[in-house]
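A.B. asks: 3D, please:
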Amino acid sequence: MSLDKDRLKTKIKSAFKFEQTEEKNANDSLERISEKLAKAIVEEIKEITITYNGGLRANSSTVAGIFKNTIS
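C.D. replies: Predicted coordinates:
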């Protein structure tokens, strides 16, 4: 799967909408929003696909070269 801006945007909106009615403790609200944003970003990063395009060569004990790739 690839990165999806709209999916991440939806998760961010959801985090803020959930907290819009908080009236008692702004710090707790900020903590919950931060947690939800961090989780959404990490989940999105985990969906990245890295396609190896070449560039590495191996001898008997090491791998050398430049990792040529495409991130989607």
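
A.B. asks: use CA for all of it now, contacts and neighbours both
C.D. replies: Noted.

A.B. asks: in a helix, Phe16, correct?
C.D. replies: Yes: judged by DSSP: H, G, I helix; E, B strand; the rest coil, Phe16 forms part of a helix.

A.B. asks: how about it, what does it touch?
C.D. replies: Phe16 makes contacts with Ile33, as judged by CA atoms under 8 Å, 6 or more residues apart in numbering.

A.B. asks: relative to Ile71, how far out is the most centrally placed residue in the chain?
C.D. replies: Centroid-nearest residue in the chain, with CA atoms, centre = their mean: Ile45, separated by 2.7 Å. Using CA to CA, to the nearest Å, Ile45 is found at 11 Å from Ile71.

A.B. asks: let's see this one next, to set against the first:
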Amino acid sequence: MQIESIKDLVEEIKKRRNELGISQVQLAQLCDLSVNGISKFESNAGEREVKLSTLFKLSEVLGFKLVLDFENE
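C.D. replies: Coordinates of the predicted model:
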């Protein structure tokens, strides 16, 4: 799946968390992040900057591969 916006990425992360039956509290604990941070991340999709390290933590815990592709135009 190719995702081209932070908003779409956040929606996919939230969808995957729900599919796995993981609460925001559990996800925060598994990723060593704050519950408040997870909540804000999911509710303000596309309105906040997200650290790349956070995205990699989330992807690892939720079982998906995050691949970055850089193109020169």
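
A.B. asks: and the TM-score between these chains?
C.D. replies: Once superposed, the chains reach a TM-score of 0.33 (TM-score structural alignment, normalised by the length of the first structure), with 37 aligned residues with a CA RMSD of 3.3 Å.

A.B. asks: how about the strands of the first structure, start to end?
C.D. replies: Per DSSP state E, the first structure carries strands over the ranges 50-58, 63-71.

A.B. asks: check which residues of the helix or strand where Glu42 of the second structure lies are buried.
C.D. replies: Per DSSP states H and E: Glu42 of the second structure is located in helix 35-43. The neighbour-count check on helix 35-43 of the second structure (16 or more other CA atoms under 10 Å) flags Val35, Ile38, Phe41, Glu42 as buried.

A.B. asks: please name every helix or strand in contact with the top helix by length along the second structure.
C.D. replies: With DSSP state H setting the assignment, residue counts place helix 6-19 as the longest helix in the second structure. In this structure, helix 6-19 of the second structure makes packing contacts with helix 35-43, helix 52-62, judged by 3 or more CA pairs under 8 Å, 6 or more residues apart in numbering; DSSP states H and E.

A.B. asks: now tabulate those helices in CSV and tack on distance to Arg17 of the second structure.
C.D. replies: Shown next, in CSV, are these (distance: least, CA to CA, whole Å):
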stretch, distance to Arg17 of the second structure
helix 35-43, 11
helix 52-62, 7
